[in-house]
Each structure stands twice: as structure tokens, then as C-alpha cells.
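Novice: pasting the structure only:
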């Protein structure tokens, strides 16, 4: 591992024990993940160890970040892009199944990208052995997974975890193509799922009616309500939509041209800052506020978040936006440094979602190791003006910031450390959503990064949250025009 960049997951043993996880449970996750690490589309376990307080796991770094951070909500991605990632996902899942391991938590949060644009399946915390060495299969009975992605039989009792993985892959394909989940949970309480159930999967309303007949037939094979009729991995592979060639893929299924893939992946990303978009963002449903407070330097109180906080302090300022706020004053004050600012933002992939003319961006903006997180924007406003704008947008979206006092926050404070807003809320599906908004400054410039860092929750829903707050804060966003 010498000279290699990798990710480390720390697990505090005592805290885990308090939440009902034994050392054996933690060790089982590591061993099953290691057992499945021999595939190029599965995050590799490189090393692990323990002491009296901590267990740590060193893993391959997926420097491209969340795949679903780069998918536009309610829009999805190009069909060829979805096809490329779908084939890589089922390659990874099939490899795990061949090892006798079912993942049991296939969802956007656990689907990452490496720097070359290849999909990486991650997080084996709920994985289970379903096939014994003698070839016999065992069922599972523990309910687990994220409701929008879990198969309906998981709620009922015993289930075949390999077949529930196939169901989850079908839902993920649906989300890639549409930018939304088909339902919130696979029960009769959900009217969209109930409609799917009573029509035996033959629904023709939006977004189902957007699919080609080939895609629709594949989805219906994977989302069969009758478990014994649900498609096997062999039948999925033989399906004509799955089996066709892909322009982004090498013969062995890896990314052939990272720049070409990234260009197509980012093509549909867009954040509009006009009056219509602002009106829509202001009228959207409010988020449920569980907890929200500012901390100037204190990291979020879990291990993953602490690691994320330390890492992101080293990120360059990255996003941008520009509205009418004191426009003439801003233009005059930026005359001498505008070129320097443009040199920063033109290399940043997050700029793509705001740019009306993407050709002005440098090719380096499409390098995936710079695109771990696209939920950020740039601002040139003074911090004393920027913070109230963000607070107001959060409050208008139903998230309380009453516990934060920003009277003493100045530009001078920002030079020494970023300012952080911790947000704990629920998304529109009432699923847990947790993260922070960090404001940092580019050394030597007035340019600031406002970065939305997710630590828990669906990346597609986090992007939806980011878009809503960003559009409501449009007077703070800088875009070079």
C-alpha cells in the first residue's frame, strides 16, 4: 500500500456494541466484503485491523464519488450511459453471487465511481451468505435495505437474498433512466406500488410510458412480484437490451473513454436560476427539520462525517453563481481578479450544471477525480452577506437554524477555517438525510465555495435538496458571464 491513496473506514467498537453490533458482526462485514473484492466493479478491501477501541478498514478510493450525485433528479441520464453502468452493476452483483454472497443493500448511496468512470459497488454492511459450499441455498428473514429499493417479499418474511438483489438492480436501472424512484416503499400503503401490484406490473403512466418496449420488458422481468418468476442473472444477461454493444465500453466491460463518458453523464445536469426556477423552488414541499445548527469547526459527530470533514477542508473553492445582488458593485470590485477567478471555476466540473455554454469550460472540468462531489457553488459575496442568505433559504425550506449565532463571523474568521452548517432532516420520502453546508475561501481571492456535503442518505435526494437551496439562494451564486 506504500504510495497508494486509499479510503479508511473507522468503526468505534464501544459505540457499535451499544447499537447491538458485536465484534463478530463487524468482522463478518469485512470478511464478506474481502471475499467479493476480486472484481473490478467492487470496491477492494486492502487491509484491516483493530485495537482496543477501533476497527479500521482500508479500502480502494473511489475518487469519482457517488454516481447518483451526477444524475439530474426527475430527468435521469442518457440511455447509453445507463446501459454502461447497468452492465457494470450486474457484473459486480453476479460476481458476489458466485461467491455465495448477497449484498442486500443495493441503492444509489452504495454505487460509486473511480477516476476512470467505472462503477464500484460498496458497503457490505448488510451482506449475507446465501449459498453454502455444498451448493445448497439458505433464506434470510431479517428485514434490511432502503424501502424504495427493497423487494416486497423482504417485508413479508423469509426471502431469497439473491433474488432481492435482482429486484434492487431493477429499481436502480429505473432511477438511472428517470431520475426518480418508482415508489417510496413496496407495500400496499404506497399508492404507486399498489397500482403496480394490482396491474401485475403492467402500468403505463409516467414515467413508465417513457421507456422503450425493450427496456420495459427488462424492468418487468426484474421487478416480477412472483419471486419464482423473477428473472435470473443469466436471463438478464441474455436480454437483447443488455446484450447489445456500448460505445463507452471496452470488450471486457470497462470504460473506454473517460472524457466521452463524463461528457455524456454530465450532459443533463442543470441548475436554472431564472424567475420560473426560483418560483418553483420556493413552492416545493418543505423538508422536515430534525436538527440543524451551525458549527464553525466542530465536525459532525460520527466517524464517516469526521473523515469527510477533514478531507473536504483541502478541497478548492468550486461552485459558482451569480445573481443581481449589488451587481455593479461586484463587477467593479472584481475587475482585477476576475481572470484569476475564471481560472479556478473553468476547471471545476461543478460549473457544468450552471453553464449555458459548456464549451467555455476547460477539458479538465470533465476529469472525474475532480468530480467527487458536484453539490457546490461559488460565491463572491462577503461572508456577512452570504451566511444570512443561506440561513434564509434553509428556513424557507422548513429547516431551522435558530441555534446558530453568526454575529461574529467575518472574512477574517473564514481565512482560518471553513464555516459549517450541520443539517439533519428527512427527504420527501421521509428518509433520513444528513450532511452539512461548508463555506470556505480560495486563498488570495474573494471567491468562496459553498459545498453541500452528504454524510447519510440518498445522493439523488441530497442533490434535490442542494438544488432547492441553491436556487433559493440565487443572489449568492457566482457565474462568470
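Specialist: Ah, there it is. Bear in mind the structure is a predicted one, so any value in this text is a computation, not a measurement.
Novice: hey, let's count contacts and neighbours off CA atoms from now on
Specialist: Fine.
Novice: Make sure I have this right: residue 55 is in a strand.
Specialist: Yes: assessed by DSSP: H, G, I helix; E, B strand; the rest coil, residue 55 belongs to a strand.
Novice: Pasting the second one now:
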């Protein structure tokens, strides 16, 4: 894949103790991730996070001390089955690199339907694993301080992996407990005591010396919001301040809000949530209180005695069949009317007042500075040996598909989400051995189109303009084109990435929405909006 001429990427270190075996599989504002393995073997495959120090220190909001702290605390954590393992690190003049365990199941929340969530048993399973990870961190004296869907990944077996320790802090050492004073995290998931405490007169993202909060207790609040999102597919508010109508009602009713989103939550889970979302940190459930709550201790057929996923194919199938994009549905806001002006002339102005007051691990950088060498998803039918003898898709609207292409598409999970009743292809079920065989790591925010690039690109750009997102298609490079996206999600938070249009074969184009920054559930919601506006160019099962 040829990089666009605007890309300004320093050469990677030449003395790496492993060999890089992939293009980019994940990306932030100033870092990207690729796969690697030993020089003399094909296993194990690990993830390497490359941090561009010039971007991070000069353009971003990261400093050398923070980066050193991230490396030290991640290494300090050691190994836990629900935490991304730190392996090693190094640097040269331009880059710092971190070798980590590969989360080869991708993003958990990329596989959850926006405004729908998952079933109670699936939510219970992943919440149990999240609490296991956070409990272990706290036992090591470390608070995460940035628990949100963006930092929750999956192994190839479907087990949860907590990631990104750029905002982690040591709150307990040598018997001494210390409060945190950095205002950090993502507003929808941040604890209210962090935002309501008195700020330093010198820096708005630092609390006054007389203030402070316990990082471990604030983690409990964030875990509660994640549980809510698992069950509902949306956050309960934009931020826990009086600027939010939903949060004000939550305060006024002491957790017995009449908001329709809360009506989806089962009574036992509601009891747990109210305990975790106590406004006063002193009254909030501890991790012991969570682990002994009746909803938490209920049996779960997906949970093995060792805390791992007991039925990989069953859970993956259940989640797979919950993903659906109805192209006939009206383009409407999500279940909650969020900040109405996600569109307009200011939609490129990502740094809102809230964002300026909060430290983030992935600050925005100009899109021209972002590397663009993405790994293309392997085709299951073509590359992994799955049988396509029983193709699910026997006909399509919009196009006559050659038989050879039909076979390649038979096991592609991205196509099923456009069906009236999504189902795992029989051939895929029969051949699947792992969670990732049903729900692969590459994003499901993609579609195929029978339109040529010359017609498809203007359609996508027009759809983005209708959503109030300034966009233009870059020139084509070797049969592909791309559109950089930088906007706000429905909660007013930064959302950025790239729409890649690549020739799939002579009959169609593949369109992938690759997120660089932002909540994966919000990115899926954004993807669905664009797809509905481009529906005349989307290939769907028929």
C-alpha cells in the first residue's frame, strides 16, 4: 500500500529485536501498532506500539515523564489473564516502542450494536472479567484512570483484555495511600468527584493542593458506566456535571431516574449500578461490595471456573447475530438527543471546553501527520481454509456477482449485518474453533459496493457533508482512495479516522471505516449513519 505524499513518518528503528510482520492494525493520534514475531520463528505473534516522540511531546499533550510512568507501571503489573501483558520496550531518536501481548480478537465494543447493547449474560461475563482485571491492578497499587470502551480489547479466544496504561497512577505503595490530582479520563466515563473538585490556579487539568481523589474509587465509577453501556449500547450522560440534563435528573432522583435508557436494565443489575454510581466516593461500592453483590455472583454458562470464556463459538454467535444495520430505517439521532450541533461550521473544532480541562492519552494531531499503511483484513474463504460450499448469500441487490467472488464472500461476517435476520454462515460455524473465527479482529465497520470509485467517492463525501462533517476524497493510489474524518460524536467527544476505499476485485470496492481516536461504539454509530446515506451504493444480501 502506497502512502499518500502528505504522510510524514520517520523511519522505524533499525535495531528492533524482532521482525515486523504486518502493516498497521491499530492507531492513535501519535502512535500506531503493528504485529511482530521472533527473527527465527513465526510464533509468538506480539503487538508493537510505536510512539512518535516528536508528535507526542511537541504536538500532543504527552511528556517524557508520563511516557516513562506508563512503561514502569505496565511492567509493574506483571501478568493477568484479563490485562494486556507488557513484554519489553526500547527507543531511538524518533520512536519509543512497547512490545505487548497481541489482542488478536480486536475491540470488544466494535462487536456491540450501538443503542442496543448485549444480552444480560454477555454483559455479565465481560463485566466479571473487567472487575477481575481492575481488582488485580488495585491489588498492585495501580489505578487505571481511563477505563472506557476504547481501552477494552479481546483475545482471539474472546476473553477481555484491559489496555492502555498511559493515565495509570500508583495510589498505594509501601503501606501509604496517596490521592491523585490530575483531571484525566473521558467525560462520559469519568467520576464526578474528579470534575467537581477545585482546580489549581496555574493549570486547569490539575486539582488544587487541598483537593484530590482516590484513583481506585474513581475506577469503580468508570466500571459502572461500562456496565451500563454493555447493557444499553449508550452512555447515561455526556459528563457527570450539572451541564448534563440526564446527570442532573440522576442526582435529583437519587438514581431512580425516569430516563428510558435505564428501563432496559434488569432490576438486579440496576441495584449494582446504583451502588457503583454513588456520587459520594465514600458511599460508593468497593470492589469487595461488587464481587459479593447478587447480580455479580449469579451463575453464567459462559464463565469457566478459571474465569475464561467457556463457550467461545456460542458467545461469538450470539454477539454476531445481534449486529444489524437496517438500511430502510430513518436517519435519526440515537435514543438520547445528544448535543444537537454535531454538525455545522465548528465540527472540526474538537477541543471543547471539557476536553481542554481533561488530560487525554490520545490528543488530536493533524490528519496529515498520521501514518497510513493499514493491514487489509484477510478474506476467510480465500485465506483461512473455511469451506464456502454452502454460501449464505445466494443473490445480491445492485449487482451480478461472479461465482468466484461469491465463494470469497460466503463467510464474510461484515455482510451478514445488512441482512434482515443476521446469521452465522453454516460453513463458518462448522469450521470455527475460536471466538475470532466467528467475530474476527478487523473492524465490522465496512461494506462492499458495486459502484466504481469514481461514483462511490462522491457519494461518501456527500453523505459526510450531510452529517456536517467537512470532508474531501484524497487522490487514488494504486486502486484505492481515502477520506480523512475528524468530527465530534453525539456526546461532543472527538472522533477521527479514515474511510478507506479499496478495489476488492474487478466487480466491486471495499469501504472500511478505520478509527484513529474515539469511542468504538460511537464510531459504529457514525458508520451506520454514513451507510444509510450511501445505501444506494451498498451491496446487501438478497
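Specialist: Yes, it's here. On a predicted model such as this, the values are computed, not experimentally measured, just so you know.
Novice: mind listing the helices for the stretch 151-300 of structure 1?
Specialist: 153-156, 161-178, 191-198, 213-222, 233-238, 258-266, 275-283 (DSSP state H, counting those that start in this stretch).
Novice: on average, how far is the shortest one from the matching bit in structure 2?
Specialist: I take that to be helix 153-156 of structure 1. Superposed on structure 2, helix 153-156 of structure 1 shows a mean distance to its aligned partners of 1.0 Å (mean Cα distance after the TM-score superposition for structure 1).
Novice: cool, and the second one?
Specialist: Using mean Cα distance after the TM-score superposition for structure 1, helix 161-178 of structure 1 ends up 0.3 Å from its aligned counterpart in structure 2, as a mean over the superposed pairs.
Novice: in structure 2, what residues pair with that helix?
Specialist: Under TM-score structural alignment, the alignment places helix 161-178 of structure 1 onto residues 215-232 of structure 2.
Novice: which parts of the longest helix along structure 2 are buried?
Specialist: Of all segments of type helix in structure 2, defined using DSSP state H, the longest is helix 120-139. For helix 120-139 of structure 2, burial by neighbour count (16 or more other Cα atoms under 10 Å) applies to 121-138.
Novice: same question, stretch 448-463 of structure 2
Specialist: 448, 449, 450, 451, 453, 456, 457, 459, 460, 461, 462, 463.
Novice: what's the equivalent of the fourth one over in structure 1 in contact with, if anything?
Specialist: Using TM-score structural alignment as the criterion, residue 451 of structure 2 maps onto residue 381 of structure 1. The neighbours of residue 381 of structure 1, taking Cα atoms under 8 Å, 6 or more residues apart in numbering as the test, are 446, 476.
Novice: next one: residue 16 of structure 1
Specialist: Contacts of residue 16 of structure 1 (Cα under 8 Å, 6+ apart): residue 22.
Novice: Map it across to structure 2 for me.
Specialist: Checking TM-score structural alignment: residue 16 of structure 1 goes with residue 56.
Novice: Correct me if wrong, but its match is in a strand.
Specialist: No: counting by three-state DSSP, residue 56 of structure 2 is not part of a strand but helix.
Novice: where does residue 32 of structure 2 land in three-state SS?
Specialist: strand.
Novice: Name the residues that touch the lengthiest strand in structure 2?
Specialist: Taking DSSP state E as the criterion, structure 2 has its longest strand at strand 494-505. Strand 494-505 of structure 2 is touched from outside by 350-351, 453, 457, 479-489, 509-519, 523, with contacts defined as Cα under 8 Å, 6+ apart.
Novice: And the residues you listed, which of them are buried?
Specialist: Judged by 16+ other Cα under 10 Å, buried ones among these: 350, 453, 457, 480-489, 509-519, 523.
Novice: Looking at the residues you listed, which are in helices?
Specialist: Using DSSP H, these in helices are 453, 457, 523.
Novice: how close does residue 309 of structure 2 get to residue 155 of structure 2?
Specialist: Separation of residue 309 of structure 2 from residue 155 of structure 2 (Cα to Cα, to the nearest Å): 10 Å.
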